[in-house]
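*Asks:* give the three-dimensional model of this entry:
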Amino acid sequence: MIEILSPARLALARETGALVAEILHTMKERATVGTNLLEIDAWTKQMIGEAGATSCYVDYAPSFGRGPFGHHICTGVNDAVLHGLPHDRELADGDLLSLDLAVSLGGVAADAAISFVVGDTRDPADLALIEATERALEAGIAAAGPGARIGDLAHAIGTVLTQAGHEVNTDFGGHGIGSTMHQDPHVPNIGRPGRGFVLRPGLMLALEPWVMADTAELVTDADGWTLRSATGCRTAHTEHTVAITQDGVEVMTARRP
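*Replies:* Reported below is the predicted structural model:
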């Protein structure tokens, strides 16, 4: 299903997006050396509840997972890049942590992800990996707007990632979002311009470049959810929910001042 949101629904989406951004950045501030992944999940649950929102993950049970997910935020450490199931693990100095969060507020969902290094030890290769996904996301957003095609966004994202020296996995990518978290159209992280669905005002997309340092192959943990790099290399994941407007694009999950 491809959903086109009314102006009133987009106004609700701004509130959802602001909540997602605030929770993610609060968790980034709290994620220090010694923080347990289960603490991050508990803090996220508390903030979602206090806002009167609903987690999109707790009851999430797609065909590719061993559902339901049962937690409120995805926590990927080092080689874990997608669907990281929170577990009893304390963060160490130099860990590369990816947090992915989707919530629904007022019947409209928003989805975003950030990656960052915990503590004081910062490997330049980790920072470059994160920066590549951030630049790719910026390129994808810049390519969006009414009349653009999905392939234009995919091409913009993929060009940045491949020029940074990364292979691009096409099993998972961005997606439509609205009254539910995952909708059509699929937005791959690499593609050909001028192809695919034509973007129109009211469409919301979750754009999410993610890469693994030296592979494009994923493996699944025994938990049935956490996806890791097949080689054990570091990974990074960055995501925003954006809305197509009459004259451009609006980032719904940007943090408000």
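*Asks:* please count neighbours and contacts with C-alpha atoms only from this point.
*Replies:* Noted.
*Asks:* what about the longest helix in the protein?
*Replies:* Secondary structure assigned by DSSP state H gives helix 7-30 as the longest helix of the chain.
*Asks:* output the contacting helices and strands for that one.
*Replies:* helix 37-50, strand 96-105, strand 108-117 (3 or more CA pairs under 8 Å, 6 or more residues apart in numbering; DSSP states H and E).
*Asks:* between strand 108-117 and the helix or strand that the last one is followed by, find me the angle.
*Replies:* The first helix or strand that comes after strand 108-117 along the chain, using DSSP states H and E, is helix 124-143. Orientation of helix 124-143 against strand 108-117 (axes from the mean of the first three to the mean of the last three CA atoms, to 10 degrees) gives an angle of 150 degrees.
*Asks:* can you report how many residues neighbour residue 7?
*Replies:* Around residue 7 sit 12 other residues, with neighbours defined as other CA atoms under 10 Å.
*Asks:* quick revisit: do you know which of the helices and strands packed on helix 7-30 lies nearest residue 80?
*Replies:* Closest to residue 80 of the helices and strands packed on helix 7-30 is strand 96-105 (CA to CA; 8.1 Å).
*Asks:* pull out the buried residues from stretch 96-107.
*Replies:* Neighbour counts using 16 or more other CA atoms under 10 Å place 96, 97, 98, 99, 100, 101, 102, 103, 104, 105 of stretch 96-107 among the buried residues.
*Asks:* gap between the closest residue to the second one other than its chain neighbours and residue 153?
*Replies:* The one in question is residue 97. Spatially, and ignoring its direct neighbours in sequence, residue 97 is nearest to residue 77 (4.7 Å; CA to CA, 6 or more residues apart in numbering). Residue 77 sits 27 Å away from residue 153, taking CA to CA, to the nearest Å as the criterion.
*Asks:* got it, and residue 30?
*Replies:* Applying CA to CA, the value for residue 30 to residue 153 is 33 Å.
*Asks:* more neighbours, those two?
*Replies:* Higher neighbour count among residue 30 and residue 153: residue 153, with 30 against 13, using other CA under 10 Å.
*Asks:* and the more buried one, helix, strand or coil?
*Replies:* What DSSP: H, G, I helix; E, B strand; the rest coil gives for residue 153 is helix.
*Asks:* nearest residue to it other than its sequence neighbours?
*Replies:* In space, residue 153 is closest to residue 140, 4.7 Å off (CA to CA, 6+ apart).
*Asks:* residue 159 is in contact with the one you found, correct?
*Replies:* No - using CA atoms under 8 Å as the test, residue 140 is too far from residue 159 to be in contact (9.8 Å).
*Asks:* these two: who's more crowded?
*Replies:* Taking residue 140 and residue 159 together and counting by other CA under 10 Å, residue 140 has the greater number of neighbours (24 against 20).
*Asks:* here is the second sequence; please produce its structure so I can put it next to the first one:
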Amino acid sequence: MATKELKRSKRVTSTAKKTAKTQPKSLAGFLVSDILVIILSILLMATYLNPSFMKSNLNDSTHMSNYINRQFVKLSNAVSNDQNQLSAKILNEEQVKDVMNDMIDYTSGIHNFRNNSLQISSEIKTTLINIIDDSSATKAKRIKVALQENDQTSQYAVLSAFDLDALTTLSNAVTLFWIVAIGILLIALILLVIILNRMRKSNLTWKLALKEFLSVVSSLGLILTILFMILAIVSSLFDFSNFIGEFAATVIQYTSYLSFNVVLVGVIMYVISTLPLALFKSTLTK
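*Replies:* Reported below is the predicted structural model:
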């Protein structure tokens, strides 16, 4: 009887030891996933959803300048019966920035859901009237006169030329992304506290704790590198204008360089953590 109890006790002890060894690895896996979610949520809110960031990065964009001028040519052809080539550049760089800022303010940042495009159409029309002055191109002056003379009609012409219904859809999508990103971030932060608390109670030695930390950094670096490399390649090679609108597609195409920057960060994280991790693994196995 005593022998059976002793064997049962040894099995329980052995199971407890195995659990103690595998628990840190399991927690480290959860930690990698949780930190990755936090990083991606913060990156999304700090870049594509942030109007200040978008303005500072798109102000000198040739892509955006060409896009705004292309839409303005469409407006010119609609309100003044001109037949300009879409590649024509009627607006100068400063005028392009003013129109672009209106569009970014309308789409990015935290705002309510919108149910029509007349607000942004009116804003862009007002901006065009204000920025076209005596020093502007002759064609631009003719468009200004047409916008002023046909108030109601010209507002719908602006809406159509700049594809503002798609811009409103994008604006509502951004609001939804903000809600989802904030909710996910809060949940991830709560989970992070829980995971770290459990890791603290698992009686890790400092060597094993450092090894798990390096493992987390290495895994995060590898995942970020692969994920954003795919995003950078896809955004550079494919045209999404038919699916998300020309403005959003132009923004994604231009800011694809951000993905390459994250790839660089991921590679650095992976390299600087992999070498010490290999050293610690060899130390722990001795």
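*Asks:* mind checking the TM-score on these two?
*Replies:* Once superposed, chain against chain, the TM-score is 0.25 (TM-score structural alignment, normalised by the length of structure 1); 100 aligned residues with a CA RMSD of 5.4 Å.
*Asks:* return the set of buried residues in the longest helix of structure 1.
*Replies:* Counting neighbours by 16+ other CA under 10 Å, one finds that the buried residues in helix 7-30 of structure 1 are 9-10, 12-24, 27-28.
*Asks:* one more: stretch 188-196 of structure 2?
*Replies:* Applying 16+ other CA under 10 Å to stretch 188-196 of structure 2 flags 188, 191, 192, 195 as buried.
*Asks:* for residue 266 of structure 2, which non-adjacent residue is spatially closest?
*Replies:* Leaving aside its chain neighbours, residue 266 of structure 2 sits nearest to residue 221 (4.0 Å; criterion: CA to CA, 6+ apart).
*Asks:* wait, that neighbour sits on residue 269?
*Replies:* Yes - using CA under 8 Å, residue 221 of structure 2 is in contact with residue 269, at 4.9 Å.
*Asks:* comparing those two, which residue is more hemmed in?
*Replies:* Using other CA under 10 Å as the criterion, residue 221 of structure 2 and residue 269 rank with residue 221 on top: 25 against 20.
*Asks:* and the more buried one, what does it touch?
*Replies:* By CA atoms under 8 Å, 6 or more residues apart in numbering, the residues touching residue 221 of structure 2 are 265, 266, 267, 268, 269, 270.
*Asks:* and residue 284 of structure 2, how far is that from residue 29 of structure 2?
*Replies:* 19 Å.
*Asks:* same thing with residue 158 of structure 2?
*Replies:* 52 Å.
*Asks:* comparing those two, which residue is more hemmed in?
*Replies:* The residue with more neighbours, out of residue 158 of structure 2 and residue 29, is residue 158; 27 against 15, by other CA under 10 Å.
*Asks:* ok, that one touching residue 121?
*Replies:* Yes - contact status for residue 158 of structure 2 versus residue 121: in contact at 5.9 Å, counting by CA under 8 Å.
*Asks:* in the helix or strand harbouring residue 98 of structure 2, what's buried?
*Replies:* Following DSSP H and E, one finds residue 98 of structure 2 within helix 93-107. Across helix 93-107 of structure 2, burial judged by 16+ other CA under 10 Å covers 93, 95-101, 103-107.
*Asks:* quick check, nearest of those to residue 33 of structure 2?
*Replies:* The nearest one, if we look at these relative to residue 33 of structure 2 and count by CA to CA, is residue 107, at 29.9 Å.
*Asks:* now for that closest one: which residues touch it?
*Replies:* Applying CA under 8 Å, 6+ apart to residue 107 of structure 2 gives the contacts 167, 168, 170, 171, 172, 174.
*Asks:* what about residue 156 of structure 1, distance to residue 139 of structure 1?
*Replies:* For residue 156 of structure 1 relative to residue 139 of structure 1 (CA to CA), the value is 6 Å.
*Asks:* those two: which is more packed in?
*Replies:* residue 156 (25 against 19).
*Asks:* from residue 258 of structure 2, how far out is the most centrally placed residue in structure 2?
*Replies:* Residue closest to the mean C-alpha point of structure 2, counted by CA atoms, centre = their mean, is residue 44 at 3.6 Å. Distance of residue 44 of structure 2 to residue 258 of structure 2, given as CA to CA: 11 Å.
*Asks:* ok, longest helix in structure 2?
*Replies:* Taking DSSP H as the criterion, structure 2 has its longest helix at helix 2-46.
*Asks:* buried set for the helix or strand just after that helix?
*Replies:* Following helix 2-46 of structure 2 in sequence order, the next helix or strand is helix 51-58 (DSSP H and E). Using 16+ other CA under 10 Å as the test for burial, helix 51-58 of structure 2 gives 51, 52, 54, 55, 58.
*Asks:* and whichever helix or strand comes after helix 51-58 of structure 2, what's buried?
*Replies:* Scanning forward in sequence from helix 51-58 of structure 2 by DSSP H and E, the next helix or strand is helix 62-79. Along helix 62-79 of structure 2, these residues count as buried under the neighbour rule (16+ other CA under 10 Å): 64-79.
*Asks:* with stretch 214-231 of structure 2 instead?
*Replies:* Neighbour counts using 16+ other CA under 10 Å place 214-225, 228-229, 231 of stretch 214-231 of structure 2 among the buried residues.
*Asks:* find the nearest non-adjacent residue to residue 104 of structure 2, please.
*Replies:* Leaving aside its chain neighbours, residue 104 of structure 2 sits nearest to residue 51 (6.1 Å; criterion: CA to CA, 6+ apart).
*Asks:* hmm, the one you found is touching residue 103, no?
*Replies:* No - assessed by CA under 8 Å, residue 51 of structure 2 is found out of contact with residue 103, at 9.8 Å.
*Asks:* and the residue nearest to residue 153 of structure 1, how close does it get to residue 103 of structure 1?
*Replies:* From residue 140 of structure 1 across to residue 103 of structure 1, the span is 22 Å (CA to CA).
*Asks:* do residue 138 of structure 1 as well
*Replies:* As judged by CA to CA, residue 138 of structure 1 and residue 103 of structure 1 stand 22 Å apart.
*Asks:* ok, and the closest non-adjacent residue to residue 229 of structure 2?
*Replies:* Distance criterion CA to CA, 6+ apart; nearest residue to residue 229 of structure 2, sequence neighbours excluded, is residue 263 at 6.1 Å.
*Asks:* which element is that neighbour on?
*Replies:* Using DSSP H and E, residue 263 of structure 2 sits in helix 256-284.
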